[in-house]
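Novice: Only the shape, not the letters, is given here:
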């Protein structure tokens, strides 16, 4: 069941309810110009194997005018990955970072140095500025905690370009690093369907859900076109964003402006490759920027 709108970045997830026919609900979720989650289609699957996903992806692709997404976010399901490679060979595929990081306690809680392992993994994943930093830090992690033979970590490292932020930051993800959009859409559908919903009822309720989502987008469009959010500075750049962006996106820009206005350069260290600026400001601002000379 397609939706008329389409986005370059798609979140796909099958963890939502399984109905009384034992068919998991699999929505394709994107983001519109207001930052709202939008439903781009869905399927009810009798099996979650590669052939089933290939069939679903091909059907959905036809509904989308054979325009594949530029990016897709899923969990680590191997069957999904195989189907994506088959049907969307040029689509950038990333794994849900949240699903990976939430497994850290399960994998390492029995270690004596669990707290240190958890902190080091978190710091390495979120704070590495580039691939070299990550790879060097990964080697230190394994040596420090004697994890060279940990199969889970070894497998993750082999697929690091699918989940580590520093490998993915130069690609457009519409703010997605997890399947949170899919899970949010699941919560939305809780008001329309449940595990006891019949297939006939599902079709009707699905249509009602789409109408409800469309109405919310129309209301946001009207608000953005007919009202203004005041600028917080005299900057002509901020004014340009105010004119061109929807309210939701402009508010995000304003947060960046406010953070920048409350920051100042505390220290500068120069070497032959980088200028390292230490930025001091309000909580939540980024402390260090590295700018090549």
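Specialist: All right, it came through fine. Only a predicted model underlies this, so the values are computations on that prediction, with no experimental measurement involved. Numbers count the residues shown, from 1 in each chain.

Novice: only C-alpha atoms for contact and neighbour calcs from this point on.
Specialist: Fine.

Novice: Helices along the stretch 1-150 of the chain, start to end?
Specialist: If you assign secondary structure with DSSP state H, counting those that start in this stretch, the helices in the stretch 1-150 of the chain sit at 50-63, 78-87, 97-101, 104-108, 114-127, 131-144.

Novice: got the contact list for the second one?
Specialist: This means helix 78-87. By C-alpha atoms under 8 Å, 6 or more residues apart in numbering, the list of residues contacting helix 78-87 from outside reads 48, 49, 50, 51, 53, 54, 57, 58, 74, 91, 93.

Novice: Report the buried members of these.
Specialist: With neighbours counted by 16 or more other C-alpha atoms under 10 Å, the contacts of helix 78-87 contain buried members at 50, 53, 54, 57, 58, 74, 91, 93.

Novice: Residues contacting stretch 243-256, please?
Specialist: Taking contacts as C-alpha under 8 Å, 6+ apart, the residues outside stretch 243-256 that touch it are 33-35, 221, 223-224, 228-229, 231-232, 238, 241-242.

Novice: ok, now which ones touch the closest residue in space to residue 9 that isn't next to it in sequence?
Specialist: Excluding the flanking residues, the one nearest residue 9 by C-alpha to C-alpha, 6 or more residues apart in numbering is residue 71, at 4.7 Å. Contacts of residue 71 were listed using C-alpha under 8 Å, 6+ apart, and they are 8, 9, 10, 91, 92, 93, 94, 172, 173.

Novice: And the fourth one, how far from residue 67?
Specialist: Spatial separation of residue 91 from residue 67 under the definition C-alpha to C-alpha, to the nearest Å is 11 Å.

Novice: Just the buried subset of the contacts of residue 71, please.
Specialist: Among these, those scoring as buried are 8, 9, 10, 91, 92, 93, 94, 173 (criterion: 16+ other C-alpha under 10 Å).

Novice: Just these: which are in strands?
Specialist: Residues of those located in strands (DSSP state E): 9, 10, 92, 93, 94.

Novice: Presented hereafter is structure B, for comparison with structure A:
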């Protein structure tokens, strides 16, 4: 850990946005740690509206849960906001890492956070991210359901049960629809005594998509982003690797992320789609504004309009959009999507809520636009997040200025604001010279204020890296002069796997074991037969 601390101090000299924090026990052994760098905090400032957080990966020599904070870039790619090693998975530790994360990010809170099911994590999120929507990973809940009651889905008596179950979970348009259809399914297939389904019903507001359709969480419903990030780390580090190895792998992965982002920015700026699928004006407009990968998602929505029909409920105001009866691809349960429009004010809304969730218009609204010969998508429906960099509108500042008395938070806020102004001023010589002159004036005024406070004994000397926030937590924080110690090594020899194995995996393992035993038995019999025949063969050779 001393090597890690030295590494972080060296990185901090080159990167003012570098931030790290350690948590110690009574013996000064590291129990938890968090770190991020300037590139990650820049990404968070732009794309930190939705984060994925997962702690299932423990591959390191200390067997500490590895917890990356992961997000989605403007190209729909995965990015890293920061990483942590946790000493345990208690509410107190989760609260520590979430508070540390927010401090590192200048006080900005995400709009949505998606995690696995963990009560301690849920408790900490409720305390730290009070205005953030928390949802659980739908994929893991469905996977657990298949493992626990998979036989119910395959039973002949329950024909179409899985289709019914999957349709209700994924496709309900309103909470009321879900709360009507789910009990009907339970009664229809006599599932009243299935405990896991009872648990799913009790916790429905924590994971069922319809309860989150107005919460921004672009193109994801699971912690797949975090699991993908874990896989990338696994390719570079393993059970015997130190935290230092993770640091270097973090830097390598971030290099790859930024190289990919720059490459995609360049492609979006210099290349246009080879062909427009439908030659609509709105398709051409989208191709000019959207990043290429996002434009392809938009084209898929346009493609879906081909199988849709529109009926008028109230001319110029309310429409019903549904799958055409002659379409080959039909829904399990046909639904009619209500689209409400206000053409004079250029307002469009759909009951599916896709624009709120993904920041992109749905196929239902696009179908109505095409029917009404709308020639241009209103600018407000092509959000800055998905636009080419040169096509972005002026972004309103979201940096928090209320930094209270926390010097670390104030430093991060000022650094981010300063980097933004410096980026603009460096484009032209005139703005550069103006900025330099104003900075000299600012520096003189700040120095004067510091001297005035020093005279009245009000100045405070606070460290920027790792420090004590309160006397109560003094034993938990690292001061630079303290000699830190490594965590206890995990006993990896003969260590039991932490990951819960699925029933299918156990069946495959049992099958392989049986096959291996049978092969061993066959080889043993052949060997015994050979040993029995050998003396006879020798006797025959002697007599002959």
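Specialist: That came through, no problem. The structure presented is a predicted model; accordingly, all values stated were derived computationally and were not measured.

Novice: Tell me the buried residues in the longest helix belonging to structure 1?
Specialist: In structure 1, assigned by DSSP state H, the helix with the most residues is helix 199-226. For helix 199-226 of structure 1, a neighbour-count test (16+ other C-alpha under 10 Å) marks 205, 206, 209, 210, 213, 217, 220, 224 as buried.

Novice: Run the chain-centre distance for it.
Specialist: In terms of C-alpha atoms, centre = their mean, to the nearest Å, the centre of helix 199-226 of structure 1 is found 23 Å from the chain centre.

Novice: which residues of structure 2 does it align to?
Specialist: Residues 243-270 of structure 2 are matched to helix 199-226 of structure 1 when aligned by TM-score structural alignment.

Novice: Give me the mean distance between that stretch and structure 1.
Specialist: On superposition with structure 1, the mean distance recorded for stretch 243-270 of structure 2 (mean C-alpha distance after the TM-score superposition for structure 1) is 1.3 Å.

Novice: still on that earlier bit, of the contacts of stretch 243-256 of structure 1, just say which sits nearest to residue 195 of structure 1.
Specialist: Minimum separation from residue 195 of structure 1 among these (C-alpha to C-alpha) is found for residue 35, which lies at 28.8 Å.

Novice: Three-state assignment for the residue positioned nearest the centre of structure 1, please.
Specialist: By C-alpha atoms, centre = their mean, the mean C-alpha position of structure 1 lies nearest to residue 176, the distance being 1.9 Å. The assignment at residue 176 of structure 1 comes out as coil when based on DSSP: H, G, I helix; E, B strand; the rest coil.

Novice: what sits against the closest residue to residue 272 of structure 2 other than its chain neighbours?
Specialist: Sequence neighbours aside, residue 287 is the residue nearest to residue 272 of structure 2 in space, at 7.0 Å (criterion: C-alpha to C-alpha, 6+ apart). Residue 287 of structure 2 sits next to 272, 273, 295 when contact means C-alpha under 8 Å, 6+ apart.

Novice: which one's the longest helix in structure 2?
Specialist: Scanning structure 2 for the longest helix, with DSSP H as the assignment, gives helix 503-543.

Novice: Going toward the C-terminus from the longest helix of structure 1, what's the next helix or strand?
Specialist: helix 236-244 (DSSP states H and E).

Novice: Check the mean deviation of that following helix from structure 2.
Specialist: Comparing helix 236-244 of structure 1 with its match in structure 2 after superposition yields a mean distance of 1.4 Å (mean C-alpha distance after the TM-score superposition for structure 1).

Novice: Onto which residues of structure 2 does that helix map?
Specialist: Residues 281-289 of structure 2 are where helix 236-244 of structure 1 lands, counting by TM-score structural alignment.

Novice: Tell me the gap between the longest helix of structure 2 and the middle of its chain.
Specialist: Distance, stretch centre to chain centre, for helix 503-543 of structure 2: 52 Å (C-alpha atoms, centre = their mean).

Novice: ok, now stretch 436-443 of structure 2?
Specialist: How far stretch 436-443 of structure 2 lies from its chain's middle: 40 Å, per C-alpha atoms, centre = their mean.

Novice: Tell me, how many residues neighbour residue 143 of structure 2?
Specialist: Here the number of neighbours of residue 143 of structure 2 (other C-alpha atoms under 10 Å) works out to 12.

Novice: any idea what it aligns with in structure 1?
Specialist: By TM-score structural alignment, residue 143 of structure 2 lines up with residue 102 in structure 1.

Novice: From residue 166 of structure 1, how far off is its match?
Specialist: Distance from residue 102 of structure 1 to residue 166 of structure 1, counting by C-alpha to C-alpha: 19 Å.

Novice: Mind jotting down where the helices sit in the stretch 251-400 of structure 2?
Specialist: For the stretch 251-400 of structure 2, the helices defined by DSSP H, counting those that start in this stretch occupy 281-289, 292-304, 354-358, 363-371.

Novice: returning to that earlier point: of the buried ones among the contacts of residue 71 of structure 1, just say which sits nearest to residue 186 of structure 1.
Specialist: Closest to residue 186 of structure 1 out of those is residue 10 (14.7 Å), distances taken as C-alpha to C-alpha.

Novice: quick one: the closest one from residue 82 of structure 1, how far?
Specialist: Relative to residue 82 of structure 1, residue 10 of structure 1 is positioned 17 Å away (criterion: C-alpha to C-alpha).
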